[in-house]
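>>> what follows is a predicted structure for the sequence shown.
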Amino acid sequence: MLTLTLLRRGAGDPTTRRDGSVLWRTSRMATGPVTYRLHQPHRRLVTAEAWGPGAAEMLDGLPALVGAEDDPTGFDPHHPIVVDSHRRHPGLRVPRTGRVLEALIGGVIEQRVVGLDAFAAWRRLHMRFGDPAPGPAPHGMRVFPTAETWASIPSWEWHLAGVDPQRARTAQACARLGRQVDDLVTAHGRDHAAVVRGLRSIPGVGVWTAAEVGIRALGDADAVSFGDFHVAKDIGHVLAGRPFDDAELAEALERWRPHRQRVVRLIALSPLVRPERRGPRSPRVDHRAI
């Protein structure tokens, strides 16, 4: 289930558990919390079971979740590394969870910080405020908190999780909008640009965060996380032998529109790529010590 690996926020993510060919996940659907178990016995088959009030809704959305609605028609890998990765991963698709608020708050928590620190914050806040997973979920799994819960988390809990006040305010602004955020998908459907405009109208939500939502919740195969600390550099090394800035990244990926996210993922998955990690790294800041 390579398609769904990007939904997991770190090895300790309490909303996701991998057990061989079985993937356990939780989510908060419009109809309530759900635990679901996906099994992929072979490349062309995924079986699913679900428990909790949101089970029926989740199963209705299963095809979109696993990428069945992703249309790679017209995609030309073009570059040798992309061609090779596409050959190695023929079943890779862009998932569409439809859970905009989940992706949005996760993206806000990851803004401008090292992944390990963001993942630790995500885990702590879920263990502290998330509901226990319904059904026979593995021990310790939690469900994404309600919008009301996110909006009411006190400042010291964000601080203890290592989330600075600016990100905390943005996450809570998103949470206060609640159902309106998820309803952007209902209102605009496949018009990803319209959904992104709605997201970016929220103070603190910029290009990077909106793209991260598109990649996970909207099934947007063209979304690119401009502003990411690594994406432009890594793709630049692959395509040109040197790091790119965002403007160069945009120019280089233009030939693959509307499949730019597909290319970004294929490059990241290629065993032929060894991302450049010398030189400056994203600084780690312990906001709990501030």
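Noted; the coordinates are in hand. Numbers count the residues shown, from 1 in each chain.
>>> hey, let's count contacts and neighbours off CA atoms from now on
Fine.
>>> so how far is P275 from H287?
Using C-alpha to C-alpha, to the nearest Å, we find H287 at a distance of 28 Å from P275.
>>> before we move on, what about L7?
Applying C-alpha to C-alpha, the value for L7 to P275 is 21 Å.
>>> check it against this one:
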Amino acid sequence: MTRRLTPPERYAFGASLSSLQAPNGDPCVRLTAGDLWMAARTPDGPGTLHLSKDGGELAATAYGPGADYLEDRADAIAGLRDDVSDFPALAKAHPLVHQLARTFAGLRMPATGLVFHRVLRAILEQKVTGVEAFRAYRMICRKFGEPAPGPMDLVLPPDPAAIAASPYWVFHPLGVEQRRTQALLRAAREAGRIERCAGAAEATRRLTALPGIGPWTAAEVTRVAYGDADAVSVGDYHVPNTVAWGLAGEARGTDARMLELLEPFRGHRGRVCDLLAHGGIGAPRFGPRMPIRSFARY
């Protein structure tokens, strides 16, 4: 069975769904210009969602025991439940934001409703380079994942129970040091409670109550799992500088300065950060970049 969805005018399919796919070969998600394949562990069991562009519509087809769940949420996963009705007025508070809001008017924020998969990615991305984080993510998914339902060659995101039952040393050859591993194991043990959170605020409280998970990780999770347009990644290496540069012409910014500059857009502060990223806004770089490390040989 296929569900037909009507996206908004100028809907940007690839840009809206890009946050669902980890860069450089996500084993669980495949995104092209006109198709999304996403494997998921739903409350009803494993499933795979296929979203495809079909003229001016989207076609949503799902496979496996979790098919009904994924088809019911297909519009949210596509970002079609994202309410931007009050954003154009807020965007006028800054000329660059106003311009970006018009340029990327078809951009929408997905809301998967699936939390642990995003927790896994966010923890692995803590305080390391993207190359390290995404390599570890691919290796963990392939080690713990199982073949996903449907015709596409994908694996299911790791079962949190399997993660929780694994000792620390299993993750070391996969490129994850003890600090991140311990945070991941704690989150896996609490996955049932985390998945049952009613919304972004409750999920943020539960997540940040776990040692090793702070505001940055919680924001990275709620922005995609709940479509939280106000989630700001406080503590990010780049975002404060990007916001300071884009909104005030300042080459460097602190978290406090970033939040001050974003305050006129409350309710959509995370959306503004996303728009700056999609617009290619970036502060000038100074000094060496963070080195890429490997833990596997230790």
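That came in fine, so what should we check first? Keep in mind it's a predicted model, so treat the numbers as computed, not measured.
>>> please say which position in the first structure L184 of the second structure maps to.
Aligned by TM-score structural alignment, L184 of the second structure pairs with A171 of the first structure.
>>> helices and strands around the helix or strand containing its match, which ones?
In the assignment (DSSP states H and E), A171 of the first structure maps to helix 165-177. The contact analysis (3 or more C-alpha pairs under 8 Å, 6 or more residues apart in numbering; DSSP states H and E) places helix 165-177 of the first structure against helix 100-109, helix 147-152, helix 155-160.
>>> for the equivalent of G47 of the second structure over in the first structure, give me its contacts.
Residue correspondence to the first structure (TM-score structural alignment): G47 of the second structure is matched to V34. Each residue near V34 of the first structure by C-alpha atoms under 8 Å, 6 or more residues apart in numbering is listed here: 26-28, 50-55, 58, 133-134, 143.
>>> rerun at 7 Å
By C-alpha atoms under 7 Å, 6 or more residues apart in numbering, V34 of the first structure lies in contact with T26, S27, R28, A50, W51, G52, P53, G54, A55, P134.
>>> checking the spatially most central residue of the first structure next. Helix, strand or coil?
Of all residues in the first structure, the one closest to the mean position by C-alpha atoms, centre = their mean is R216, 4.3 Å from it. Of the three states, R216 of the first structure takes helix under DSSP: H, G, I helix; E, B strand; the rest coil.
>>> alignment lookup: it to the second structure.
That one, R216 of the first structure, aligns with V224 by TM-score structural alignment.
>>> which parts of stretch 223-239 of the first structure are buried?
Under the neighbour-count criterion of 16 or more other C-alpha atoms under 10 Å, stretch 223-239 of the first structure has 223-228, 230-239 buried.
>>> so which of those residues is the closest to L249 of the first structure?
If you rank these by distance to L249 of the first structure using C-alpha to C-alpha, A232 comes first, at 5.6 Å.
>>> quick one: the helices in the stretch 1-150 of the first structure, in order.
For the stretch 1-150 of the first structure, helices defined by DSSP state H, counting those that start in this stretch occupy the ranges 55-60, 62-65, 80-88, 100-109, 115-129, 147-152.
>>> equivalent range in the second structure for stretch 49-60 of the first structure?
Stretch 49-60 of the first structure corresponds to residues 61-72 in the second structure, going by TM-score structural alignment.
>>> got a list of contacts for that stretch?
Residues outside stretch 61-72 of the second structure that contact it (C-alpha under 7 Å, 6+ apart) are 1-3, 42, 44-51, 60, 149-150.
>>> nearest to G279 of the second structure, of those?
L51 (25.2 Å).
>>> how far away is that closest one from I77 of the second structure?
For L51 of the second structure, the distance to I77 of the second structure - C-alpha to C-alpha - is 9 Å.
>>> ok, now S19 of the second structure?
As judged by C-alpha to C-alpha, S19 of the second structure and I77 of the second structure stand 11 Å apart.
>>> same deal with A209 of the second structure?
Computed with C-alpha to C-alpha, the distance linking A209 of the second structure and I77 of the second structure is 27 Å.
>>> the more surrounded of the two?
Counting neighbours by other C-alpha atoms under 10 Å for A209 of the second structure and for I77 shows that I77 has the greater number, 29 against 11.
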